[in-house]
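Asks: Everything below, folded, please.
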Amino acid sequence: MIIVPLAEAKNNLSKLVDDAAAGQIITIAKHGRPLARLVPVERPRGQRIGAMKGKLILTDDFDTPLPDDLLDAFEGHPA
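Replies: Reported below is the predicted structural model:
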């Protein structure tokens, strides 16, 4: 952990942000008292593309045209 005086942090903010992005935790102090902390942002841990691979099944007729009455309902035509 790095402790940096506020005045120095103002003058070197860009470098401090780069250091934080690289994994450093930086504490900004005023008159020797810690006030704020710059920390690296966690990377998102969302679902990966392809996470459902092999778990979904499409039948051979999945692209068969819909019956006229169902197609009309989707298109907003009265029955």
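Asks: From now on I want contacts and neighbour counts done on CA atoms only, so please keep to that.
Replies: OK.
Asks: So which residue is dead centre in the protein?
Replies: In the chain, the C-alpha nearest the mean C-alpha coordinate belongs to P44, at 4.6 Å (CA atoms, centre = their mean).
Asks: show me where the protein has helices.
Replies: Remark: helices of the chain, listed N- to C-terminal, are 6-11, 13-21, 68-75; assignment by DSSP state H.
Asks: compare with the first, here's sequence two:
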Amino acid sequence: MAQVNMLDAKTHLSRLVDAIERGEETEVIIARNGKPAARLVPIETKPDVSKRLGLLAGKYPDMSLEEFNEHDAEIEALFKGKDDEGW
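Replies: Next up, the predicted model:
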């Protein structure tokens, strides 16, 4: 934890923020007339849960590869535009 006076904080704000972002400092205390007045700390970010693997684990029954591929011919026919008559 570093402590800087107000003038140094104003002069070197970019460097102080860079040190916080890189993790070199966990917090910087900004002092006025030698007394702590403010704290510069990193913003806590929430983890990106949109790409979390296994989110639906256990919610659907297990299925074999054969069961998964069971309807491939029907799906292929739908994409190719063929109906039961074969055109």
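Asks: picking up where we left off before, quick one: the helices of structure 1 as a markdown table, columns for distance to R33 of structure 1 too.
Replies: Written out in a markdown table, the entries for the helices of structure 1 read as follows (distance: least, CA to CA, whole Å):
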| stretch | distance to R33 of structure 1 |
| --- | --- |
| helix 6-11 | 10 |
| helix 13-21 | 18 |
| helix 68-75 | 65 |
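Asks: Which stretch among those approaches A51 of structure 1 most closely?
Replies: Distances from A51 of structure 1 to each of the helices of structure 1 were compared using CA to CA; the shortest belongs to helix 13-21, at 28.5 Å.
Asks: Kindly spell out which helices and strands sit in contact with the closest one.
Replies: Contacts defined by 3 or more CA pairs under 8 Å, 6 or more residues apart in numbering; DSSP states H and E place helix 13-21 of structure 1 against strand 33-38.
Asks: Would you mark the buried spots in the strand it packs on?
Replies: Applying a neighbour-count criterion of 16 or more other CA atoms under 10 Å, one finds R37, L38 buried in strand 33-38 of structure 1.
Asks: got it, and stretch 15-23 of structure 1?
Replies: L16, V17, D19, A20.
Asks: Out of the residues you listed, the closest to V4 of structure 1 would be?
Replies: Taking CA to CA as the measure, V4 of structure 1 lies nearest L16 of the buried residues of stretch 15-23 of structure 1, at 9.2 Å.
Asks: No more questions from me, cheers.
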